[in-house]
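> whatever this is, show me its structure:
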Amino acid sequence: MNEAADAPLDCDVLVVGGGINGAGIARDAAGRGLRVVLCEQDDLGAHTSSASSKLVHGGLRYLEHGEFGLVRKALAEREVLLCSAPHIMRPLRFVMPHDPARRPAWLVRAGLFLYDRLARRAFLPASRAIVLAGHPAGAPLKPAYARAFVYADGWVDDARLVLLNALDAHERGATVLTHTRCVALSRGASHWSARVEGPEGGRTLRARCLVNAAGPWAARLAQLATGAASAQRLRLVKGSHIVLPRLFDHDHAYLFQHPDGRVVFAMPFEGAYTLVGTTDVEYGGDPGRAAITATETAYLCELANRYFRRQVGPADVIWSYAGVRPLLEDEAASASAATRDYLLARDTRGAPLLSVFGGKITTYRLLSEQAADWIGSRLGAARGAWTAHAVLPGGDLFGPAPDSRAVREFGRWVAALQGRHPWLPAPLALRWARAYGSRVATLLSGAACLADLGPEVAPGLHAAELRYLLRHEWARCAEDVLWRRSKLGLHMGAEGAAAVRDWIATELARVEGAVPA
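Below is the predicted model of the structure:
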């Protein structure tokens, strides 16, 4: 889906960085009638934005650091996001076992009371206290934990959230250039000139406004753009997660408190697994090469062992991932206490430059809206803010407008899908429904039986889906498919991954080598 690279390209807005903030800004700006180019050096969401804890949440722990404004802002966005993409997001209940040595019960209750009321809730339930002995969440825990508190937040497929924003931007007229690096920038009074290099070679772009959404590389890109070091300092913090064999059978998640003051989540993941994370470690290396260390792995296992009856060690880890978060430098004593808020740095000394520093997934839409408001005011956008009342691709399960019914009745929608296609295996129907929402219709177009989906290239992965991902979602290799467009890599061995790799190579060679009639 990369555009041809044989001619200069003029646009209103050049967004550099294909993570969640860059994709969100590209989508919002394109929806306002602006000509947008989104340029990403790797795959969409390849780094920080696909290495999160996968939560749509207010950030309960941020209340302890006095970040009431950030928490309120994030809480107000939770249900907006859940309704906009009910296929890739869902409500999730969290169980927080009470450890009297950490915080008295009255303080936890007070924090949850505030968390419930800082922003309006339309359908997420209020927090409550439970006795663990009478609750399914108590069975996997050590008997020392007798009481707990339960509260609601949301879960999101972070990599697909980035992808759907880029896809919406593309369908609204934006040009999306993946695996394309911005290597040079020149600023004029009214235009930017950018040199980018991609799979088809180099090309020059002219843009009326430049958006620096390069995440951990934002300070470096700001210096490339202006020739001077950025005034805004970023604190690069690595967060790592581990995936373990399933430690519990119920559908709740856990929030655990460590004696060092950090909190760590343990969440149901991909049916057969439990996701545990995250760490907060100061990082000074290349953000593109971030990886979990043995110390971090041991730390997360130790914390899990503090709470769960079943004990685990590094040898039990099935998979791990790490990402570098670019946090605003606020002189906090520890990385875990550093703010997760964002800053939009506006520079009008010539053609407009907007740099995005910091942020978190839950506030990406609001950040994008504020960014597009400013861009629109500078460039004369034809339309104002619109994303609060729009769904992402595939989210229109019960109509074109966001609807909490799609969140509350997702299971009913899946059942109806299976009723229309009884030949579709139930696990495949559910996975496709979660990944593609209403766009399952595109994958199923013309199919009347399982054989119509083409050969099963690897377990649960048919040729029809692979072609869809290559044609519509910028997938270019097996890793794109198995670890970002899906998490099928967890469910298949090396033989299956090799089969996917070979199939994609053959398909790309066939398509790209075809001679038009």
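
> hey, let's count contacts and neighbours off CA atoms from now on
OK.

> which helix is the longest one in this protein?
Looking only at the chain and at elements set by DSSP state H, the helix with the highest residue count is helix 494-512.

> output the contacting helices and strands for it.
Here helix 494-512 is seen to pack against strand 456-458, helix 478-479 when contacts are counted using 3 or more Cα pairs under 8 Å, 6 or more residues apart in numbering; DSSP states H and E.

> so which of these is the most surrounded?
Mean neighbours per residue, mean count of other Cα atoms under 10 Å, is largest over the helices and strands packed on helix 494-512 for helix 478-479, with a mean of 20.

> what's that one in contact with?
For helix 478-479, the surrounding residues in contact (Cα atoms under 8 Å, 6 or more residues apart in numbering) are Ala497, Val500, Arg501, Ile504.

> this one as well, want them side by side:
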Amino acid sequence: MSEPENIDVLIIGGGINGCGIFRDLSAQGVDCVLIERDDFCSGASAASSRLMHGGLKYLETGEFGLVREALVERNRLLANAPHYVSPLPTILPLRSHFSGIWPSVKRFFRFKAKMIDRGSLITRAGLLVYDTYGRRHKSMPFHRILNRKALQKLVTGMDSDIIAAGLYYEGQLTHAERLGLELLLDGEKLNPGSRAINHAHVIGTQGDCVTYQQGDSIQTVRPRIIVNAAGAWIDAVNHELGIKTALMGGSKGSHIIVEHRALYKALNGHMIYFGTADGRVNLCYPFMGRVLIGSTDIPVEDPDTARCDTQEVSYMLGTMREVFPDVDISEEHVRYRFCGVRPLPRADGDIGLVTRDHSIAEFTFGPSTPVLCLIGGKWTTFRSFSAEAAWRILAHLGKPRRTKTEDMAIGGGQDFPRNPADRTRWINRVADVSGLPAGRVGTLLRRYGTTAERIAMTCTEETMLRSLPDYSSEELGELCRSERVGTLADLLLRRTLIAMLGRLTAEVIEETAGIAAAALGWSNRRRVLEAVSVPLGEPAAYRQIDDAVTFKAHG
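Alright, predicted model coming up:
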């Protein structure tokens, strides 16, 4: 057996918290190994509402610090990841002027209270606080209160009981999975001594060493520090390390993507963020030509069993009828459904009142190796949470911080053309050097940001897919070769939005399996297995099966 590899930090978990801390530490010259049992950003990080937001509802529970932090980070992401994060005008419907004051007071002091309606008075107060906290790096307009007539000009068909609305702005995240991947790829560029490995899992420990396996490759490392960034699986990972904890108390959140032309048109580019009769807050907004609707908030013990079930789909469709009563929407309009388990700290009582803030718990592995568990957090605050954790790790290692990440662009957001004139120039330049039509380069820019130039240079002679005429075999082959694609699901669910936009068919699976097989050297047997392993009915429920692991090693 070979000697263990000495490394600075082992990160277990490739969700957004793990990706963020990997990039931050790599930028400081810290040698990191990140392992993820499935694919990067395949758990809760792939199943959020895809918003970069402050969290208006968290003001009701007194989490002012979290809201302030999230709004600052939202504004930074609009600057650092403009290829995937963009402003989203948001409508908050109002059915009264004075409702919600007393329930808000009770919730502020952590008493249980159902918030059925938020009147204009409490809404205006909350939006004023929101504007104040969002002044730093301000990139979007302040809020406005609209009367019914003004609201009708923006969004049509809303329930007649809605008398007014608040109009404010949040950030929309189109391709969460790719943004997480880009953090890892950026981290490896910043420090060639770091590496991120997907489809790898811990198989044993001894002393101060950890052994993990990817396919038929087994590696043992001796880390100076371990970061447990496994989200809802933190306690399970701690158990593998011989540490008994009960830190996590997850909540299942489900969403659906619907194809409904009338609803999409009525929204007119706006998100509707609304309270429902059961006291929850829900949302819907235009997403890549469809409509994203969410979400539920259900306690769950085992995150591996979480699925978006038919009752949740019915619930979410029902909430839409409360706001758009004349829109005929049913399950036949659903193109995709997905769920994730929020990595919340274990707590008693109403799951909706459990903090969404982040924290770090520290334990010891083996004789003296620190284990930092990253608990909670939101997509919006991943950078600041990573910075907080990095400071603690650097102190343990006795290393200085070389660089800050506040203004560090991410992946395809680097040198991204910010206005139409600059985009046209960028597209024309890449079209000239690649030989691709300008329209095709524009499509690649929308999908990948400035990473599109690298992809375009591999697509000088393209063969467009029969089943997906706006994708080419060269484009998908380049993603397979350069972006750690380990399974067909990695390609269809995370490197692209093919599955999420409801474009997954038997023909798509068959054709893309052939492309992946050619790019990655899969055997015919492996290609067939990958094709049948992606379920058409509910692709987001995909979990890599044991046979797939076997064939990854031998095929």
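
> superposing both, give me the TM-score.
In this superposition the chains share a TM-score of 0.88, using TM-score structural alignment, normalised by the length of the first structure; 488 aligned residues with a Cα RMSD of 2.4 Å.

> in the longest helix of the first structure, which residues are buried?
Gly496, Ala497, Val500, Arg501, Trp503, Ile504 (16 or more other Cα atoms under 10 Å).

> check the offset of that helix from the chain's centre.
Taking Cα atoms, centre = their mean, to the nearest Å, one finds the center of helix 494-512 of the first structure at 26 Å from the center of the full chain.

> what residues does it touch?
Val457, Ala458, Pro459, Leu466, Arg476, Cys477, Ala478, Leu482, Gly489.

> closest one to Ala105 of the first structure out of these, please.
The nearest member of the contacts of helix 494-512 of the first structure to Ala105 of the first structure, counting by Cα to Cα, is Gly489 at 41.5 Å.

> nearest residue to the closest one other than its sequence neighbours?
Counting by Cα to Cα, 6 or more residues apart in numbering, Gly489 of the first structure lies nearest to Leu482, which is 4.7 Å off, once chain neighbours are set aside.

> residue in the second structure paired with the one you found?
Under the alignment (TM-score structural alignment), Leu482 of the first structure pairs with Leu492 of the second structure.

> isn't there a helix covering that match?
Yes: counting by DSSP: H, G, I helix; E, B strand; the rest coil, Leu492 of the second structure is found in a helix.

> wait, it touches Ile498, no?
Yes: the criterion here is Cα atoms under 8 Å, and Leu492 of the second structure meets it with Ile498 at 5.6 Å.

> the two: who's more crowded?
Leu492 (23 against 17; other Cα atoms under 10 Å).

> give the contact list for the residue mapped onto Val258 of the second structure from the first structure.
When the first structure is aligned by TM-score structural alignment, the residue opposite Val258 of the second structure is Leu244. Going by Cα under 8 Å, 6+ apart, Leu244 of the first structure touches Tyr273, Thr274, Leu275, Val276, Asp316, Val317, Ile318, Trp319.

> most neighbours of all these, which one?
Val276 (26 neighbours).

> over to that one. Which of the three states is it?
Using three-state DSSP, the secondary structure recorded for Val276 of the first structure is strand.

> let's have the buried residues of helix 494-512 of the first structure in a markdown table, adding distance to Thr48 of the first structure.
Formatted as a markdown table, the buried residues of helix 494-512 of the first structure follow (distance: Cα to Cα, whole Å):
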| residue | distance to Thr48 of the first structure |
| --- | --- |
| Gly496 | 27 |
| Ala497 | 23 |
| Val500 | 25 |
| Arg501 | 24 |
| Trp503 | 28 |
| Ile504 | 25 |
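
> what do we get in the second structure for Val13 of the first structure?
Match for Val13 of the first structure (TM-score structural alignment): Val9.

> ditto for Ala166 of the first structure
Aligned by TM-score structural alignment, Ala166 of the first structure pairs with Leu184 of the second structure.
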